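Peer 1: whatever this is, show me its structure:
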Amino acid sequence: MNARDRDVDGRARSARPRDGLGRPLPYGAPGVERQPEGVVRSPGETVREAQRLLDAGMPFHAHEVFEDAWKSGPEAEAPLWRGLAQLAVGLTHAARGNAVGGARLLRRGAVSLTGREAYGIDVPGLIRWARELAARVEAGERIDPAAESPRLIGAGTPDP
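Peer 2: From the prediction side, this is the model:
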């Protein structure tokens, strides 16, 4: 194994297994299957897959799904998907015990989502969730990512 893993284009890509929060594990350790990169999904598929990962306590992997949407979708929608990715990464950092980074990213995601409602995503609810979670993280509360999983689609709203 090379000291630095590279993809076919020479970009650094760690082949190390990762845990559910995206932390690298030793080579050969069992890990969580990583999300494939560059997958183009419909908005509805993106929301459903990200929700599945969030519910499973894998916000790091959900962030990768949102990142694919922001990079492959229309430029006008990039702020929505980027804001959702920031929330997922904020939850990841909070669950890893990084209170400062977690709270900062949760708040940044909330700001990014302001006025970005689309696809039945409960943007006001997510903004409220992010701000409340950021305050709890800063107060020193330990975070279980599966228990804190936000609902992307509001109750009674059909899937996109």
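
Peer 1: all contacts plus neighbour counts: C-alpha atoms, from now on.
Peer 2: OK.

Peer 1: neighbours around the closest residue to residue 73 other than its chain neighbours, how many?
Peer 2: Closest residue in space to residue 73, ignoring its immediate chain neighbours: residue 40 at 8.0 Å, by Cα to Cα, 6 or more residues apart in numbering. Look at residue 40: counted by other Cα atoms under 10 Å, it has 15 neighbours.

Peer 1: please apply the same query to residue 42.
Peer 2: Residue neighbour count, defined by other Cα under 10 Å, stands at 12 for residue 42.

Peer 1: ditto for residue 107
Peer 2: As a burial measure, the neighbour count of residue 107 was computed by other Cα under 10 Å and equals 24.

Peer 1: also this sequence, please, to line up against the first:
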Amino acid sequence: MGAAAGEVRAALTRFAARYADGRFFDAHEELETVWRRSPELPMRFLQGLIQWAVAFEHHRRGNAHGARALLDRALANLAIVPPGYLGVDIGAWRAAAPGLRAAFLAWERGGPRPDAPAPRFVPPAGPT
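Peer 2: Okay, here's the model as predicted:
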């Protein structure tokens, strides 16, 4: 059985709070349970959010390869969902993605660690 809509919305709200605080590992943990219990499309979307957060955790820890690899995986999963999916606006993420990918790739190839602030995440509106 899949995760209930209210449970997913509550997890996304908790994810947003941890992500906004720069607690990327903790943010990813907030989605783990609902991600594993979701049907295909929500699962891919939630997995993309998890991977995005983990990419920034790798950046924070100084792991260039991990940051670039997880960002690439996140982008692949997030590319398949329409704008506003599950009431979430990831427009800022999509706009930042090409520049972030280029910066992480240059870093992975030996360039300096980029100043790459995590773009804002807007959780779905509504009761949690």
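
Peer 1: can you pull the TM-score for these?
Peer 2: Overlay of the two chains. TM-score (TM-score structural alignment, normalised by the length of structure 2): 0.74; 116 aligned residues with a Cα RMSD of 2.6 Å.

Peer 1: contacting residues for the residue nearest to residue 73 of structure 1?
Peer 2: Contact partners of residue 40 of structure 1, counting by Cα atoms under 8 Å, 6 or more residues apart in numbering, are 68-69, 72-73.

Peer 1: and what of residue 111 of structure 1?
Peer 2: With contact set as Cα under 8 Å, 6+ apart, residue 111 of structure 1 has these partners: 83, 127.

Peer 1: that one matches what in structure 2?
Peer 2: Residue 111 of structure 1 maps onto residue 76 in structure 2 when the alignment is built from TM-score structural alignment.

Peer 1: that match: which element?
Peer 2: Residue 76 of structure 2 is part of helix 64-78, with elements assigned from DSSP states H and E.

Peer 1: ditto for residue 82 of structure 1
Peer 2: Following DSSP H and E, the helix or strand that holds residue 82 of structure 1 is helix 78-96.

Peer 1: what's that helix aligned against in structure 2?
Peer 2: Helix 78-96 of structure 1 corresponds to residues 43-61 of structure 2 when matched by TM-score structural alignment.

Peer 1: would you mark the buried spots in that stretch?
Peer 2: Buried residues in stretch 43-61 of structure 2, counting neighbours by 16 or more other Cα atoms under 10 Å, are found at 43-60.

Peer 1: once aligned to structure 1, how far is that stretch on average?
Peer 2: In the superposition with structure 1, the aligned residues lie an average of 0.6 Å away from stretch 43-61 of structure 2, counting by mean Cα distance after the TM-score superposition for structure 1.

Peer 1: can you list contacts of that stretch?
Peer 2: With Cα under 8 Å, 6+ apart as the test, stretch 43-61 of structure 2 has contacts from 19, 23-25, 27-29, 31-32, 35-37, 64, 66-71, 73-78, 80-81, 118.

Peer 1: now list the buried members of these.
Peer 2: Applying a neighbour-count criterion of 16+ other Cα under 10 Å, the buried members of these are 19, 23-25, 27-29, 31, 35-36, 64, 66-71, 73-75, 77-78, 118.

Peer 1: contacts only, for the residue nearest to residue 105 of structure 2 when sequence neighbours are not counted.
Peer 2: Spatial nearest neighbour of residue 105 of structure 2, chain neighbours left out: residue 68 (6.0 Å); criterion: Cα to Cα, 6+ apart. Contacts for residue 68 of structure 2 were tallied using Cα under 8 Å, 6+ apart; they are 55, 101, 104-105, 108.
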